[in-house]
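Enquirer: what shape does this take:
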Amino acid sequence: MSKPLVLITGVGDTTGAALVRRFAAGGYRIAMIARNAQRLAALEEEVEDAKAFVCDIGDLDALTDTLAKIKAQMGKPAVLVHNAVAHTFDTFLDADPRDLERNFRVNTTALLYLARALVPDMIEAGQGAIMVTGNTASHRGVANYALFAPTKAAQRILAESLARDLGPKGIHVGYVTIDAAIDVTWLGSEEERPSWLKPPAGWPWPREDYYAKPDAIAEEVYHLAHQDRSTWTFDLVIRPFAEKW
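Expert: So this is what the prediction gives:
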């Protein structure tokens, strides 16, 4: 129990898993939240001091219960990394309108629930960090993100509100915009991916240079969570060297 505790949501097989490994390397115990029990179990076996909590954070009652279990079994998190995401890659005419509410619940409302559950303990301790991973959709409305971008923009604004409130109380809130595709397995094969999620025709660099690397993303999140309080960053935008912006 002498090691600090970090709670990470959205522990998938790429960025989420990289975050778990990076914080473990930094001397943390890790409470991992995700829906996939098998994946969590494998990571729990691999990473010392990591404990799995299976939960769909879009189910807010289940999230509340899971947070209570984490506190009871592991103690009070010193750091929160909200990496879970619900997404829809389609236009407003083609997507199911119900996806907007689902995406909002996972991306934004869950962040509110997480903050309300964890922040009082951070305030009492006089320190803490809340890191949120975002993407390009949090800054602009992309046509095929019509039911996704509004929820990420709201997430970023909520994080900014938290930062303005909690900074003077010693709690660092940061938002990491990943302006890039991440080479995650759930995107499918290269042939299955839509054009905006794979290297364009004529890409002059190696294929891997098109994607943000999960380990590199995790390193930036970890760094942000451990900045000196005299130089805190709220908005951090990261992108591959060849990304157009």
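Enquirer: C-alpha from now on. contacts and neighbour counts both.
Expert: Noted.
Enquirer: what's the spacing between the residue nearest the centre of the chain and V106?
Expert: For the chain, N83 is the residue whose C-alpha lies nearest the centre (C-alpha atoms, centre = their mean; 1.5 Å). Per C-alpha to C-alpha, to the nearest Å, N83 is found 10 Å from V106.
Enquirer: please provide the structure for the following sequence as well, for comparison with the first:
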Amino acid sequence: MPQALIIGAGDGLSASLARLLAREGYAIALAARNTAKLAELAAATGATAHACDAADPAQVARLFESAGEAEVVVYNPSYRTRGPLAGLDPAEVQKSLQVCAFGGFLAVREAARRMVPRGRGTILLTGASAGVKGYPESAAFAMGKFALRGLAQSAARELHPKGVHVGHVVIDGGIRSARRPETGEDSLLDPDAIAETYLQLIRQPRSAWSWEIEVRPWVERF
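Expert: The predicted model follows:
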């Protein structure tokens, strides 16, 4: 049974992805700082739950040692702080960079160490509009997501020829959730639909690998 590791698991997109991959026959490992919130999802998908601070090198290394030989690794964590540049708290900006980008590096590094010797595997990094468009009063998040995108592009160019597929998914729009209900006709991204796109990336033939794909609601402006 192939294994999938989802880092930064919770409700929304990561939950949709866990359910879909479980239906597709994957053994699921879920990682989050707080595993208590994963109990229902883990029970529904037969997943194992692992406590992990995604920005801590030692914890990420232990996660990969305990989670098994994952064929698919998804990095989903984000941290956002808003406000005018002149008033931003440096500690909050640093946390955005640590969670959005440095944690992604740690996950890619650990995954590559295991996948490259096997000559196969898929690493998917969850991006955002902020990774291609810097919005006002969102400098910290833009910095983190731009860095994650650069990591994905560099890693893809290095690892694709070694048999490891690296993909960056730009989520360009709001994601529908209980906290963010639909207000129009498909005006928000359906997390189940996004999960289907991840599955398509996982299944891409290596003769036509994508390193990046954007998903957005049909009403979202480019």
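Enquirer: follow-up on the earlier one: and the residue nearest to the centre of structure 1, what pairs with it in structure 2?
Expert: Matched by TM-score structural alignment, N83 of structure 1 corresponds to N76 in structure 2.
Enquirer: D11 of structure 2 versus that match, what's the distance?
Expert: 11 Å.
Enquirer: number of nearby residues for the aligned partner of R140 of structure 1 in structure 2?
Expert: Matched by TM-score structural alignment, R140 of structure 1 corresponds to K133 in structure 2. Applying other C-alpha atoms under 10 Å, we find 12 residues neighbouring K133 of structure 2.
Enquirer: which residue in structure 1 lines up with A86 of structure 2?
Expert: So, by TM-score structural alignment, A86 of structure 2 is matched to L93.
Enquirer: show me what contacts K162 of structure 2?
Expert: By C-alpha atoms under 8 Å, 6 or more residues apart in numbering, the contact set of K162 of structure 2 is 116, 119-120.
Enquirer: please apply the same query to I130 of structure 1.
Expert: I130 of structure 1 makes contact with 79-82, 171-174, 225, according to C-alpha under 8 Å, 6+ apart.
Enquirer: which parts of structure 1 are strands?
Expert: Assigned by DSSP state E, the strands in structure 1 fall at 5-9, 29-34, 50-54, 79-82, 128-135, 171-178, 181-182, 211-212, 235-238.
Enquirer: tell me what angle the fifth one forms with strand 171-178.
Expert: Regarding strand 128-135 of structure 1 and strand 171-178, their directions subtend 20 degrees when assessed with axes from the mean of the first three to the mean of the last three C-alpha atoms, to 10 degrees.
Enquirer: mean deviation, strand 128-135 of structure 1 versus structure 2?
Expert: For strand 128-135 of structure 1, the mean deviation from structure 2 after alignment is 0.7 Å (mean C-alpha distance after the TM-score superposition for structure 1).
Enquirer: and the last one, by the same measure?
Expert: Mean deviation of strand 235-238 of structure 1 relative to structure 2 after superposition (mean C-alpha distance after the TM-score superposition for structure 1): 0.8 Å.
Enquirer: against structure 2, where does that strand fall?
Expert: Mapped onto structure 2 using TM-score structural alignment, strand 235-238 of structure 1 covers residues 212-215.
Enquirer: residues of that stretch that come out buried?
Expert: Buried residues in stretch 212-215 of structure 2, counted by 16 or more other C-alpha atoms under 10 Å: 212, 215.
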